[in-house]
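J.: A structural model of the following input is requested.
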Amino acid sequence: MTYIAHGAGGGPEVMTVASGPVPTPAADEVLIKVEATGVNRPDVAQRSGSYPPPPGASPILGLECAGEVVALGGSVTGFKVGDKVCALTNGGAYAEYCTAPQSQTLPWPKGYDAIRAAAVPETYFTVWANLFGTPHAAGASLKPGETVLIHGGSSGIGLTAIQLAKAFGCQVLTTVGSEEKCEAVRKFGADHAINYRSHDFFEEVKRVTDGKLVDVVLDMVGGPYFNRNLRCLKLDGRLSIIAFLSGPMVPEADLRPIMVKRLNVTGSTMRPRTTAQKAEIADALRAKVWPLLEQGKAGPHIHATFPLAEAVRAHELMESSQHIGKIVLTV
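T.: The predicted structure is shown next:
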């Protein structure tokens, strides 16, 4: 099969088209003939050498795909050859064929094609676990009627979080880096969009909430936002950290708000979670989110698609942060 290799790591230019054997599904896995695969920040981190795959995972890039089941592991019962599926993979999706545990595999939402289906798993698994999941599973347990601040609102994760929070009856504030992106996120349901380049987001949060602040902050920026995130939270608020695109270090953290306001600070990554933990998320998505996708109340926004062989261009766009929504590779 054809796949994208990234050698020892580096910039986007290290990725090349390569050829290798088609993977064999394990007992609990399906083999998918890939039609499309989503591009995500963890792919960029793995390619650069800062996010190596866990033991036993495919070294090939790619954490989500959509396509057709062409082979089944010996213990697979939930799918059959010919099924159209999308999956949260354990790596290997930048390829013509990819394996995935059956418990992390879901049918295409009704009305979806491969491109839209491939843009769902990584962001929806991540947002559900970190925004709506329970604290014991490192989630923020966002509830209807609460107010949430979502950083990086124009990213794939951000747009997913905005739509789901609104669908479940929450007030949504979000930060983005331009007036164009402010306009875009409002169209996807954000009640208030804050341009962080021209406004201090804490002051804006305080203003638009009349000083009541927010129940939950979903953060992918990291260290530079930590203190202001704590200040944005009301009593019993929750901060969920899912990435640190601007760095992991907080040189002078003020921990007093955590104690005074009884804050819960949590964080997680998706890839190291166990198959059983990911299966719980998949079950919740199928029951609670798939109906929203099929009714058009939520769904991925595709910013751009590229052929698999042009993965370099896709990563360059991802790293430019000029996109709004998802970038997808077609196979």
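J.: from now on I want contacts and neighbour counts done on CA atoms only, so please keep to that.
T.: Noted.
J.: which element is the residue positioned nearest the centre of the chain on?
T.: By CA atoms, centre = their mean, the chain has its centre lying nearest to residue 123, at 2.6 Å. Under the criterion of DSSP states H and E, residue 123 resides in helix 121-127.
J.: to compare against the first, here's another:
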Amino acid sequence: MRAVVEQQHGSPEVLEVTEIPDPRCGPEDVVIRVAAAGLNRADAVQRKGHYPPPPGAPSTYGLEVSGTVLEVGDQAARTTSFAPGQDVVALLAGGGYAERVAVHHAQVLPAPEGVGLADAAALPEVAATVWANLFMVAGLDPEGPRRDGEAVLVHGGTGGIGAHALQLCRALGYRVFTTVGTAEKARWVEDLARRQDERIAASGGRAPGALTVIDYREQDFPEVVREETGGEGVRAILDVVGGKYLGPNVEALGTEGRLAIIAVQGGHTGELDISRLMAKRAAVAGTTLRSRSAEEKGEILAGMARTVWPLVADGVVDPLVDRTFPLDEVRAAHEYFDSGEHRGKVLLTL
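T.: Predicted structure coming up:
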């Protein structure tokens, strides 16, 4: 089968499509014919040599796919309802940039209704990341805010994770603050919210949470949060920046707030006034998704599907596919991803 396997590190030019053997179906596995694979920042960081696959994971790139079931292992067939011909999505530790992938059944979900099969590849990694961090780590309630005005801060509102997080939180009634780096990106997020408001009104869902877009080049985000929440701060922060934002993030947190750091685009180290953290009875957590066990990923996916899939089916949460590229154009896909011009998800189609 055709696949993009890690061979050397560097610019997108190092990526090439090669022929490798088809994956074998283990007793607890599901083999999927891949329709599309999502690009994620982890893929770009791996390509540059800074994010090796966890032990036992394929050296093929790709952390999420959509496709059709080809084969179900004996044990998986006894404990799940997956069957050949079924449309599914999967969360992977690697292997997605390929025509076929074998993955533990716990990491597979039926494809959500309401979107095309290829577009569904935009969801597993971002939805699982947002769910694991905002709802399992930071403790947001999937039923909605526990009190009026409960707020969330999402950094990077035009990225795949950020755009999904702000849609999901608004759909559940949370007030959302999000940071962007240009006026054009701010307009894009505001337009996304307007379109979501229209879909929510059409579906008869609960009133969406308010949205404040912060241009971090022009505004101090802790100050904006403080002013607009009457000094209360936010209940949770989803952060992709890391070190540079550590202190400001703690300033933006409210009492018993939770900061979940999932990437270090702004550096690996930062300064923290521990007394401020203690005074707020707040907490800082750093997490990753890729290296978790199949069972842990299965728990995340199950909770996520209960809340997110119905919102996708209603059109309230959009997968937000920006551009698609054929697998043979994987270099061009990574070049576009690296440019930072994408708004939402970039996919490879097979």
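J.: neighbouring contacts of the helix holding residue 123 of structure 1?
T.: Helix 121-127 of structure 1 is contacted by residues 38, 40, 63-65, 86-88, 156-157, 160-161, 269-270, 278, 281-282, 285 when judged by CA atoms under 8 Å, 6 or more residues apart in numbering.
J.: do the same with stretch 70-77 of structure 1
T.: Outside of stretch 70-77 of structure 1, the residues within contact range by CA under 8 Å, 6+ apart are 25-33, 79-82, 102.
J.: need the residue in structure 2 that's farthest from the chain's center.
T.: Structure 2, CA atoms, centre = their mean, max distance from centroid: residue 275 (31.8 Å).
J.: show me what it lines up with in structure 1.
T.: Mapped onto structure 1 by TM-score structural alignment, residue 275 of structure 2 lines up with residue 256.
J.: ok so, going back, inside strands: which ones of the contacts of helix 121-127 of structure 1?
T.: Counted as lying in strands by DSSP state E, out of the contacts of helix 121-127 of structure 1, are 38, 64-65, 86-88.
J.: now list the buried members of those residues.
T.: Listed as buried from those are 38, 64-65, 86-88; burial here means 16 or more other CA atoms under 10 Å.
J.: ok so, going back, how close does the residue nearest to the centre of structure 1 sit to residue 117 of structure 1?
T.: 12 Å (CA to CA, to the nearest Å).
J.: same check on residue 330 of structure 1?
T.: From residue 330 of structure 1 across to residue 117 of structure 1, the span is 12 Å (CA to CA).
J.: which residues of structure 2 does the helix holding residue 123 of structure 1 align to?
T.: Counting by TM-score structural alignment, helix 121-127 of structure 1 sits on residues 124-130 of structure 2.
J.: what is the aligned counterpart of residue 168 of structure 2 in structure 1?
T.: Checking TM-score structural alignment: residue 168 of structure 2 goes with residue 164.
J.: hmm, I typed the wrong one, I wanted residue 182 of structure 2.
T.: Using TM-score structural alignment, residue 182 of structure 2 pairs with residue 178 in structure 1.
J.: burial measure for that match, as a count.
T.: By other CA atoms under 10 Å, 17 other residues sit near residue 178 of structure 1.
J.: that one contacts residue 197, doesn't it?
T.: Yes. Shown here, residue 178 of structure 1 and residue 197 form a contact pair, counting by CA atoms under 8 Å, at 7.3 Å.
J.: okay, stretch 82-101 of structure 1 sits on what stretch of structure 2?
T.: With TM-score structural alignment as the criterion, stretch 82-101 of structure 1 aligns to 85-104.
J.: so where do the strands sit in the stretch 1-150 of structure 1?
T.: Shown for the stretch 1-150 of structure 1, the strands assigned by DSSP state E, counting those that start in this stretch span residues 2-5, 16-19, 29-39, 64-72, 84-88, 97-101, 105-107, 147-150.
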